[in-house]
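In: the following comprises the amino acid sequence and a computationally predicted model.
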Amino acid sequence: MNRTLYTLLFHLGLPLIALRLWLRARKAPAYAQRIGERFARGLPMMQQGGIWVHAVSVGESIAAAPMVRALLARYPHLPLTITCMTPTGSERIRSMFANEPRVQHCYLPYDFPWAAARFLDHVRPKIGVIMETELWPNHIHQCAKRGIPTVLANARLSERSARGYAKFARLTRPMLAEMSLIAVQTETEAQRFRDLGAHPECVQVTGSIKFDLTVDPQLLSRAARQRADWQTLDRPVWIAASTHAGEDEVVLSAHRQVLAHHPDALLILVPRHPERFDSVYELVRQQGFTGVRRSSGEPVTRETAVLVGDTMGELLFLYALADIAFVGGSLVPNGGHNLLEPAALDKPVLSGPHLFNFLEIAALLRNAGALKESSDAVGLAAAVQGLIEQPDQAKAMADAGLAVIKANQGALSKLLDGIGGLLR
């Protein structure tokens, strides 16, 4: 398949795209809003001539935040346009940069050549920075036609994904050859990109910028005050964050077992997607737990067993409230989520076994003794209970996680240097 055939198939798939939007809007009404932006229609007024950053959803938006802030500081005369594909990503971008007038935002149009061209003509960026592995052939080609350098930042490419791209070499090879810089996390991934057709001189191993996160001291102070207000300073608090369908039942079962030994334990349960907030809260009630929704503003009391984190933009704060952190998307084969956020907040980190999206990071934390994995409710409960009853072990895990983060920082600086070399 070449780009011409790909584009034809993409156009033929328009009814499926519309159906997918409609189905998603039934669960998450925000998908029915701003549809014009997805076709480069009705784009908001924007300053031109700046830096365009694309982060597909919430995880990539969070990973991009330190880079965006560094770019704002390094290029104070340039606007930054941040695009994404999901309402949750859009909400996170807006909340993170609400007070930064140079940051502008819209959805990235679908990968039709005419939509990509209209978007680029509207924004006229000096450079495009795409987070991780969100590769769109027509967007990249339209950038190349206009002489706009494109960077793949914090790039990841699993063996499975590489095999998939290799099946469409006539599409993949020219697309990668048009990229100006591919900043990858590991040498293994670098070689995969080279094998697929990227110019070797354009592929650089920079490491993961996810290690270059910083924690606002005010966040920790606010969390300490919140726990004091809730009178939970002497209660064991653990969080299960970014959970997916099929995990909440396991987490609640584990919490029930923890409560059998520590009746005052509090669980903060944070579903990954907002369309599941209501159903997860109902599940908590159905299973007989005394629950409170974070969005309600109701205080946590001695009787509260579960706090449902149903707000956007608060995950780091909710992590900071906890003593122990479980990262979801890992008890089901979803591939896991960012393990470094709780580690950076000095928390011992727990997960399930499905971590294929974070293999290298998981290995670093596991080998350092900063990560414990469980595959079911019994194992998760035992891990949580063990850390509650052995605070020295919990502290050792937390310290090991922080050490891993500090030892692997520096990727952001390398990436910024690479971007700077293309911004002429």
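Out: Happy to help now that I have it. Numbers count the residues shown, from 1 in each chain.
In: hey, let's count contacts and neighbours off CA atoms from now on
Out: Noted.
In: please, which helix or strand holds V53?
Out: strand 51-54 (DSSP states H and E).
In: and that strand, what does it pack against?
Out: strand 80-84, strand 127-131 (3 or more Cα pairs under 8 Å, 6 or more residues apart in numbering; DSSP states H and E).
In: let's bring in a second model and compare:
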Amino acid sequence: MSSDTPARPTLLYSLYCGASALIAPFAWRKVAAKLRNYGLPEKRVRERLGHASLPRPSGRLIWFHAASVGESLSVLTLIKRMGEQAPEAEFLITSGTPTSAELIAKRMPPRCRHQFPPLDTAAAVDRFLAHWRPDLGVFVESELWPQMLVRARKGGCPLVLLNARLSDRSVEGWKKRPETARYILDQFDLLVTQNQKTAANLQAMGAAAGRIRPGSNLKAASAPLPVDPDSLGKVRGNIGARPVWVASSTHEGEEEIVLQAHKLLLKQHPDLCLLLAPRHPERGSTVETLVKDAGLSCARRSKGVMPGTATQVYLADTLGEVGTWYALCPLVFLGGSLREIGGHNPFEPMQAGAAVITGTGHYNFAETYAELTAAGAAAEVRSAADLADQVAQWLEQPETFQAARDAAGQFISRQSDQLDKTVDALLALLPARRP
């Protein structure tokens, strides 16, 4: 089939639509229970069925759909910039997790609102689209729901896949279903990728080459995380002149390695304080036990305890304060990388002026880390001993550490131009206001 010929619905897509209708009651029960357990009101829970809890604003509406916290927050700077370029435009963000909704609400750009996305069933999607009538739909990273895409496009809404990222496993899976892959990708008017590798993969999966535009990682151009000056001042005052390092976004199986590294560091730097911020704050009690089992003194932020002059580990098990910790200390180990977890966004600490240490399990950011380590903006470690050596080097060699921070800052500064190009490309797809 010629790549110029519009792709048609496939048997697999039809089977998916049928299966989604069958499992919809079970899926609804599961997602509704999760939202209710979080304490959300019923009208917000019912957004997953396509029932809007807010009115549609007048004017042209640009809809962004993202999977979770990182993807949702990554578009806020882009929305702000688009809003400045198109002052009459309104914005809608959909994301599936209560945590993302909570954080978005705190940082919402002007003329923006949040809803939970409809389940990917015909009834829920049609109800959602009938109410919101988006003029442009932007899907972030790899959150592709087939019926949501097909039905939005059929309704006349131009679609963009933004910050596209696909794992090798996902690419191989789609290549086994080439006609369906092409049909889904054919719904997009524009596909903006994080890197050249993803651009090549999308084309190999059947996306039209003329619709693919390689870009950079959207998260690299996001605004810095918020900083609470009061909290920063209090914690800094309590720690005093002691040296500090930060271990952020750590997961199960990583804290033990970090704590082992800290014990090694304390032999040469007995007054060193570790600020440990687990990725999931609800694991605070578990992590506190790990700290005590390691024989280290601990102050736990969620209990309102401040670090003292002898506190060896300050356990920052709270949500939304990471920007404050990066402002406190620019020497950051970023978790999700000492195990094969995929890594986390290195741009957030770098935007705060930090240099980054990572493990080797950062496959979601492999190309980014390759560039950062080559530039000297990041360092890679494999073990507790490696981690301790790298932290010690940056503590003991301030010129080397400053050079790493400078390299990180230069990388971030190069992303602003790319963001402006993305804004222009999206606004070019925004149609004239519908009657």
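Out: Now that the structure is in, tell me what you want to look at. Note that the structure is predicted; figures quoted are calculated from it, not measured.
In: returning to that earlier point: what's the average distance for the strand holding V53 of the first structure when superposed on the second structure?
Out: Superposing on the second structure places strand 51-54 of the first structure at an average distance of 1.0 Å from its equivalents, by mean Cα distance after the TM-score superposition for the first structure.
In: now that strand: how far from the chain's centre is it?
Out: 16 Å (Cα atoms, centre = their mean, to the nearest Å).
In: go on, stretch 291-299 of the second structure?
Out: Put simply, stretch 291-299 of the second structure sits 31 Å off its chain's centre (Cα atoms, centre = their mean).
In: ok, stretch 52-68 of the first structure next?
Out: 8 Å.
In: so stretch 125-137 of the first structure matches what in the second structure?
Out: Under TM-score structural alignment, stretch 125-137 of the first structure corresponds to residues 134-146 of the second structure.
In: give me the contact list for that stretch.
Out: 13, 60-67, 71, 120, 152, 156-166, 184, 429-431, 433-434 (Cα atoms under 8 Å, 6 or more residues apart in numbering).
In: among these, which are in helices?
Out: In this view, these that belong to helices under DSSP state H are 13, 71, 152, 184, 429.
In: hmm, the last one is touching P158, no?
Out: Yes: with contacts defined as Cα atoms under 8 Å, L429 of the second structure counts as touching P158 at a distance of 6.9 Å.
In: rewinding a little: output the helices and strands packed on strand 51-54 of the first structure as CSV; include the columns mean neighbour count and distance to Q185 of the first structure.
Out: Rendered in CSV, the data for those read as follows (neighbours: other Cα atoms under 10 Å; distance: least, Cα to Cα, whole Å):
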stretch, mean neighbour count, distance to Q185 of the first structure
strand 80-84, 24, 21
strand 127-131, 24, 12
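In: which residue ranges of the stretch 301-435 of the second structure form helices?
Out: For the stretch 301-435 of the second structure, the helices defined by DSSP state H, counting those that start in this stretch occupy 322-328, 347-351, 366-375, 384-396, 398-413, 415-429.
In: tally of neighbours for P101 of the first structure?
Out: Per other Cα atoms under 10 Å, the neighbour tally for P101 of the first structure reads 9.
In: what about the strands in the stretch 201-350 of the second structure?
Out: In the stretch 201-350 of the second structure, the segments counted as strands under DSSP state E, counting those that start in this stretch are 212-214, 244-250, 273-278, 298-300, 313-315, 331-334.
In: who wins for proximity to V356 of the second structure among those?
Out: Closest approach to V356 of the second structure among the strands of the stretch 201-350 of the second structure (Cα to Cα): strand 331-334, 5.1 Å.
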